[in-house]
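**Q** okay, sequence plus prediction incoming.
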Amino acid sequence: MKNQEIERPSGRVLHRPLRIAAWVTFVVAAQSAFAQSAAGVDAAAPDATANAAAGSAPAASGGEQALPVVKVTAAQQSDSPLNLNTPVSAGALGTRSQLDTPFSTTIVTGEELADRQANKLGDVFAGDASVTDNSNGYSAWATYISIRGLPIDWQNGFRINGNPFISYGITMPYENLERVELLKGLGGFMYGFVQPGGVVNYVTKKPGNEPVTSVSVGYRMDSVFSQHADLSRRFGPDGMFGARINYTHEAGKTYNAGDINRNSLAVALDGQLTRDLDVYFDAIYQQSRSSGQTPAIYTGSYTGTSLPATISGGTNLLGGTDQHLNTNLQLYTAGVNYQITPDWSFKTSASYSKSTRDRNESTLTLLNQAGDYTDNRWNGDEGHQDIYWQGVFEGKVKTGIFTHDLALGASWQHQTNDYSAVSHSFTLGDGNLFQPNPWRYYSGAGLDKYRASEITQKALFARDTIQLTSRWSLLAGLRYTNYDQQTYNVDGSLASSYGQNGVLTPTVALMYKLEPNTTLYASYVESLEQGAIVADIYANGGQLLRPLRSRQYEVGVKSEHGRWSATAALFRIERGAAYANGQNVYVQDGNSIYEGLEAGGSVRLGRSWQVAGNLMLLDTWYAKGQQYNGQRVAGAPQFVAAGRVTYDVPQLPGLQVGADAKFTGSTKVRPAGDLETGGYMIVNVGANYMTRIGGHDVTLRAAIDNITNRRYWMFQYSDYIAPGDPRMVSLNAKIDF
């Protein structure tokens, strides 16, 4: 087995596979016993439908009224809190329920996003212990998260309705989304070249059978006000055509004395032309302008072994309004779904995305424990384009006693990256974290750009799910990719290139239905990630590195029931290691190993209480390299736990209150392992109230994030930290017409 190929450092106490497997069994068994006991106590209680009919306090089923729960939820589903029967998209695997997906996944619904009033990607997955928040709102770091200790790939790890786009600096208009899906771990077979952290897929709102007309207004500290409108209709003969439009505007003063002005528009059109033929067109346009971002803090040349005293993320001491981030996102998608026969269908889609940004931002190079730093400013314009096409035949055939669920497809993707032609990186001067930053540098946009790199992927893929018996099934898939990556000099000449044909990324999984609502699985998947272009802060800046291969082994269980749900997974990920060595050269050297356990569950207690919990145990180390062997991998906490309690107030039908907490263990900041953030716990509270006013449904929401105003250092990226977000108050009122 591959486990034997990676040397374990001597003297380490590791989570042995059998020990962790025992923990999986214990956790799931305990969750099941506790949930069944709790369900039995309230076996005689009327269901939510009966309660609603009687006019009593609603016992929200699934995600219909629940505030953000720990792992996965789907709004408007007759489903339990984890919603494992909810469909999740997984690229070449197709769309299947979470229960039948042999990998760990998470879904956060639009209702949860609204209840939490998410402001950055870390907020979206605040209830998932496998996701660590490295993000910083209103800045280029707003989508930085780690999954199982691995960073997400900003070039290949983000999708909108399954279509790729460049996410760097882009905060999605969460108000316009139906849900957010997360595939944890490797996505090589499913999506092609991608880093092994995971893949985030944003699903936009689509026209439904029922008309929608809603308007909401919101407030967020210090004085950011927002407005959102959602309109959906079907028209034409028998409702043949559908249209849905979502618009969001947000503007005001942010918590760190910065400014934000954002406009987002999402349009979804569809046509059911015949019984077997559907067509659709989606478009997203967003323009965002923000200033006053909190700078990131670089520790690569810091000689201390402990960080300075923590500071508030709400401070305006570190920067000023001269720092800015202006972004534009455009995505256009068209597709056709054709049901060829009752058993076979063909789906094809094409998309074009374009994202641009101009930014003027500081990176503070930390010098000592007293908080002294050097302010290094970067100013430039950047742009990306992504053209993508995919076509897939899906169908079922029988060979003897076996049934095959097949998918045969092809895809083509071309990505371009444009950067400023002239380097605008310079040093402003020195300062101190606990004193106002004295340096200012104002700049505009419109700097000349050049074509810095191009990446082309051409792929064929096939997937077969074989139903061996009524309980056993086997999934096997293979992606064949021709990959080409080129980088260019400012004058347009070729600087370096990498190309390889016939790259194979397989996956295989064995699934067993213990009962209709419980799936046991074991899966294996491989992935390649594109070679990094080394940043200018390193001695070998501009160098193109070769692609890295990763492998993932996972065993897990998913169980979904009316009043309780539970999941658990044991995983091992082997990834080529890349880091800055002692000479400040960014190198690929050895491997980084991730072994861990994640487990979660949710249970409804009586008519009013719902309790959810989620944890991750993670052991990581560098192996087979020239440096850092045996050290924990930077950015990977050993322990994370999250929990949530919600209560439907019986004295006031429609009112639900809740509290959630997340503890993140101490995280190594850099590969040398001599600097760490320290552990911290964040507590959030919230409430929502659903009522009717003037014959219209009205939803009032309030949320307080980090209610204790905890100060902490947050890991952002290897060698980078930032102060965690301060206490934040958000309010929202929505009316449905």
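**A** Structure's in. What do you need? What you are looking at is a predicted structure, and each value in this text was computed from that prediction instead of being measured. Residues are numbered from 1 along each chain as shown.
**Q** make it CA atoms for all contacts and neighbour counts henceforth
**A** Noted.
**Q** and the helix or strand hosting S232, which residues are buried?
**A** Per DSSP states H and E: S232 is located in strand 222-235. The neighbour-count check on strand 222-235 (16 or more other CA atoms under 10 Å) flags D222, V224, F225, S226, Q227, H228, A229, D230, L231, S232, R233, R234 as buried.
**Q** I'd like the next helix or strand past it.
**A** Downstream of strand 222-235 (by DSSP H and E), the next one is strand 241-254.
**Q** the inter-axis angle of that following strand versus strand 222-235?
**A** Between strand 241-254 and strand 222-235, the angle comes out at 180 degrees (axes from the mean of the first three to the mean of the last three CA atoms, to 10 degrees).
**Q** what helices or strands is strand 241-254 leaning on?
**A** Counting by 3 or more CA pairs under 8 Å, 6 or more residues apart in numbering; DSSP states H and E, the packing neighbours recorded for strand 241-254 are strand 222-235, strand 259-272.
**Q** what sits up against the first one?
**A** Outside of strand 222-235, the residues within contact range by CA atoms under 8 Å, 6 or more residues apart in numbering are 175-176, 207-219, 240-255, 257, 260.
**Q** ditto for stretch 500-520
**A** Contacts for stretch 500-520 (CA under 8 Å, 6+ apart): 99-100, 102, 188-189, 192, 471-484, 521-528, 555-561.
**Q** S550: which element?
**A** S550 belongs to strand 548-560, assigned by DSSP H and E.
**Q** hmm, who's touching that strand?
**A** Contacts of strand 548-560 (CA under 8 Å, 6+ apart): 80, 82-85, 99, 102-104, 185-186, 196, 517-531, 565-576.
**Q** what subset of the residues you listed is buried?
**A** Buried, going by 16+ other CA under 10 Å: 80, 82-85, 99, 102-104, 185-186, 196, 517-530, 565-576, out of the contacts of strand 548-560.
**Q** thinking again about what came up before, the contacts of stretch 500-520, buried ones only, as a PyMOL selection?
**A** Restricted to buried positions by 16+ other CA under 10 Å, the PyMOL selection for the contacts of stretch 500-520 reads:
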select buried, resi 99+100+102+188+189+192+472+473+474+475+476+477+478+479+480+481+482+483+484+521+522+523+524+525+526+527+528+555+556+557+558+559+560+561
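**Q** helices or strands next to the longest helix along the chain in the packing?
**A** Taking DSSP state H as the criterion, the chain has its longest helix at helix 17-41. On a contact count with 3+ CA pairs under 8 Å, 6+ apart, helix 17-41 meets strand 564-580, strand 586-605.
**Q** use this one as the comparison:
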Amino acid sequence: MTHYFSNAPSLAATFCAPFFATVSQAQNDVDTTVELAPISITANPIRLPSASLTTALLPEATGGQVASGSQLGLLGNRNRLDTPFNVTSYISTYISDIQARSIADVVAADPSVRVVFPRASYRDVYYIRGFSLFSYNMGLDGLYGIAPKQRYPAEFAERIEILKGPDTFVNGVSLGGSVGGAINIVPKRATYDDVTALTTSFESDSELGIHVDVGRRFGEAKQFGIRFNSLVNDGDLTLDDQSSKLGATALSLNYQGDRLRLYGDVGTQRQKVDAVDWVDTLAPGVNKPPSIDDHTDLGQPWASFTSKDSYAAVRGEYDLTDQWTAFSSLGISTTETTGIFVQPTNLKANGDYLAAIRSFPSNGTSVSTQSGLRGTFNTGPLDHSLTLATAYWHQDLKAVSTAFGSYAANAYNTISQPKPNTSAIVDLDDIHKTSQVNFSSVALADTLSVLNERVQLTLGGRQQSIQSDSYAAQSGAKTSSYDRSAFSPALGVVFKLNDYLSLYGNYVEALQQGPSVPNTALNYGDIFAPVVSRQVETGIKAEIGTWFTSLAAFQITQPNGNTDLHTNIYSLDGEQRNRGLEWNISGALLAQVRILGGAMLIDGRQTKTADGVYDDKKAIGVPKYQANLGLEWDTPVPDLTLSTRVIRTDKQYVDAANTQSIDAWTRYDLGARYSLKGVMDKPVVLRVAVENVANTRYWSSASTGQVSGISRATPRTLLLSSTFSF
């Protein structure tokens, strides 16, 4: 039996700014297969995989930046031409090439994704197709609630996979939902080739880092694998008075037998960010925010957050026959975040604002499981790829908010304030759990295909149950509860006109937990009942020689929530409807030139609002268009690659009435990478990159919901790194 392991990452990285570089093409084209037994099963990457190969990583696509397919939860790994959804999978080579420090740096390459929380903060929050996705809603090898809650080190990822649109059908329900799209992290695992790499890094102003990556396979048939990653970053960043410390370790074990495959992943990390940045809010009547130096700290040097995370996950697969495979996975994680922050509120055109001092420590434990049976069979002329699966996710959470008053300040003349007496912050050990959630589901999916899989129809659905209880922190008394079940149907279709061109469409529904009230609203702590969102999508995909492109049209509707500017009460108000066109392109345009990017035209509207007050108004934080263009060029100078990227985002509205907005913005990035030979002729890769090379000053995003406000852009940032392979 032939099993496919992920390509060994070159670890030669470039930068994550818009002028990137790529390691030599040879490094991007390594084919790694492991022969474990005399029986050979070959999976055609353009066809649906057998049951035993549905979790094997698909090979990288031409260009060495993205993969030829990705995981689709319930449906297993699918080649992108065989997928009735729009998906992109960024590979480890690209992650290292752009010197990505977190998942946010990787998804910045996607025109459908924007980061809506300041880079100078301690967490990542995204908008995908105009809907929010929190970092704690990302999957870790398909399991929700297991990855570190605030930020995940991108250096530990083999693949970063983005599925556009609701993912409830393929992945199940996550805590905050993922209506616009989902992000899944595939951790690094041992490859056929040995990996021993040491990477040193520098980020302006003075943060230094070191990353160790070691991987080996053992056994007569290389059936045992181990991969170890560890990194430490420490130093000052570009925001005034800001510094960051991160220590993280991850260990991956796996066994690849004739019929049995086992995987285990454990990790721990601790992050501390001083002078932490936050989203800002505009004062009523202020049409546009003032232009503020991006280096200016609108908070205080003593504002600091510390997060600690530990996780463990195991997964097993057993081939009952050549056509049927049983699978199961289990993950558990613990998380804790403590600290104090300053949020600029009521920001005025002259720079005046009211700085609110707050704290909301939290900790929690999550348990996530999946089990199922996957197989293939025929009924007459129809070929079937069937999956029956169950999923369960449980979380116990403690969280409490404390306000320490506020002070008047001005963004153009910031003044240090004494740190308040924080003795009022509640010790998490002294309170009861404040919430408990249980998500459970049973899902069935059948992909029927005819004409040598030229026509594929996926039918299925997920019966879901959401049970949530809230409790008073001090007494432990239950304050609210709901228990709701619903069936979410799904339909997907693929018409493959030939091996290189396919048409696709889908209809999916998503049941998700009701929105949580942001901590800035008066009714913070309220939790709304589950809501149902829907998507309709159609598109075309083409593999044209050495490059790939796709065009999709979609509509997503979701019950909407807003914070009233006058009452400061957050409530569900009507529906948000996002319609859009999405274009993606990747691959090698020429032998030495690679492209990665695309554009999204989107019309986000509010509908069905109370008394029609905001009907047809633009949705908060949803621009008319977003565009990305990244290019890499292998210059005539041997082993020297230059890169560039441009990111463009149109004007965004800040409030539901569309009276406040932030301007359109453009960011330019540059990079270069040079590869040379080091010890024992092993490669050494040197990288340099500059993000926001023009040092453009702008407000990058507006958002609503649990994170409501506007975020400042990151100023010009220099990135340097060197990777030594041994």
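**A** Right, received. Where do you want to start? On a predicted model such as this, the values are computed, not experimentally measured, just so you know.
**Q** quick revisit: is it possible to export the helices and strands packed on helix 17-41 of the first structure to CSV including distance to L615 of the first structure?
**A** Shown next, in CSV, are those (distance: least, CA to CA, whole Å):
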stretch, distance to L615 of the first structure
strand 564-580, 9
strand 586-605, 6
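**Q** just the helices from the first structure, written as ranges.
**A** 17-41, 48-54, 110-116, 121-124, 188-191.
**Q** which strands and helices lie in contact with the last one?
**A** Right, helix 188-191 of the first structure. By 3+ CA pairs under 8 Å, 6+ apart, helix 188-191 of the first structure packs against strand 472-488, strand 494-515, strand 518-529.
**Q** distance from the last one to the middle of the chain?
**A** Relative to its chain's centre, strand 518-529 of the first structure lies at 19 Å (CA atoms, centre = their mean, to the nearest Å).
**Q** just the second one next, same as before
**A** Centre-to-centre, strand 494-515 of the first structure and its host chain are 21 Å apart (CA atoms, centre = their mean).
**Q** buried set for it?
**A** 497-498, 503-513.
**Q** returning to that earlier point: which among the helices and strands packed on helix 188-191 of the first structure is found nearest to N614 of the first structure?
**A** Nearest of those to N614 of the first structure, taken as CA to CA: strand 518-529 at 18.4 Å.
**Q** where in the second structure does that closest one fall?
**A** Using TM-score structural alignment, strand 518-529 of the first structure corresponds to residues 501-512 of the second structure.
**Q** check the mean deviation of that stretch from the first structure.
**A** With mean CA distance after the TM-score superposition for the first structure, stretch 501-512 of the second structure departs from the first structure by a mean of 0.9 Å once superposed.
**Q** quick one, what contacts the residue nearest the centre of the first structure?
**A** For the first structure, V200 is the residue whose C-alpha lies nearest the centre (CA atoms, centre = their mean; 4.4 Å). V200 of the first structure sits next to G157, F158, R159, V180, E181, L182, L183 when contact means CA under 8 Å, 6+ apart.
**Q** that older thread, got a list of contacts for the longest helix of the first structure?
**A** In contact with helix 17-41 of the first structure (CA under 8 Å, 6+ apart) are residues 563-564, 566-570, 596-597, 599, 601, 603-606.
**Q** identify the farthest-apart pair in those.
**A** So, the contacts of helix 17-41 of the first structure by CA to CA: farthest apart are G596 and G606, at 33.4 Å.
**Q** which one's more surrounded, these two?
**A** The residue with more neighbours, out of G596 of the first structure and G606, is G596; 24 against 18, by other CA atoms under 10 Å.
**Q** thinking again about what came up before, the strand holding S550 of the first structure aligns to what range in the second structure?
**A** Residue span in the second structure matched to strand 548-560 of the first structure, by TM-score structural alignment: 531-543.
**Q** mean per-residue distance, that stretch versus the first structure.
**A** Per aligned residue, stretch 531-543 of the second structure averages 0.9 Å (mean CA distance after the TM-score superposition for the first structure).
**Q** how far off centre is that stretch?
**A** 19 Å.
**Q** stretch 585-601 of the second structure now?
**A** With CA atoms, centre = their mean, you get 21 Å for stretch 585-601 of the second structure.
**Q** contacts for it next, please.
**A** Taking CA under 8 Å, 6+ apart as the rule, stretch 585-601 of the second structure contacts 61-66, 109-112, 546-550, 580-584, 624-635.
**Q** drop anything exposed from those residues.
**A** In those, the ones that pass as buried (16+ other CA under 10 Å) are 61-66, 109-112, 547-550, 580-584, 624-634.
**Q** quick revisit: what's the closest of the helices of the first structure to S355 of the first structure?
**A** Nearest of these (CA to CA): helix 121-124, 17.8 Å.
**Q** tell me how far the closest one lies from the chain's centre.
**A** That offset, for helix 121-124 of the first structure, works out to 8 Å (CA atoms, centre = their mean).
**Q** how far apart are it and its match in the second structure?
**A** With mean CA distance after the TM-score superposition for the first structure, helix 121-124 of the first structure averages 2.6 Å from its match.
**Q** okay, stretch 699-706 of the first structure sits on what stretch of the second structure?
**A** Under TM-score structural alignment, the match for stretch 699-706 of the first structure is residues 685-692.
**Q** so which bit of the second structure is the longest helix of the first structure matched to?
**A** So helix 17-41 of the first structure sits over no part of the second structure, by TM-score structural alignment.
**Q** so which bits of that helix are buried?
**A** Buried residues in helix 17-41 of the first structure (16+ other CA under 10 Å): 17, 20-21, 23-24, 27-28, 31-32, 35-36, 38-39.
**Q** just stretch 306-325 of the second structure next, same as before
**A** 306-319, 324-325.
**Q** equivalent analysis for stretch 340-350 of the second structure, please.
**A** By neighbour count with 16+ other CA under 10 Å, stretch 340-350 of the second structure contains the buried residues I340, F341, V342, Q343, P344, T345, N346, L347, K348, A349.
**Q** can you put those in TSV and add distance to V34 of the second structure?
**A** Converted to TSV, those look like this (distance: CA to CA, whole Å):
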residue	distance to V34 of the second structure
I340	50
F341	51
V342	53
Q343	53
P344	55
T345	57
N346	60
L347	59
K348	62
A349	63
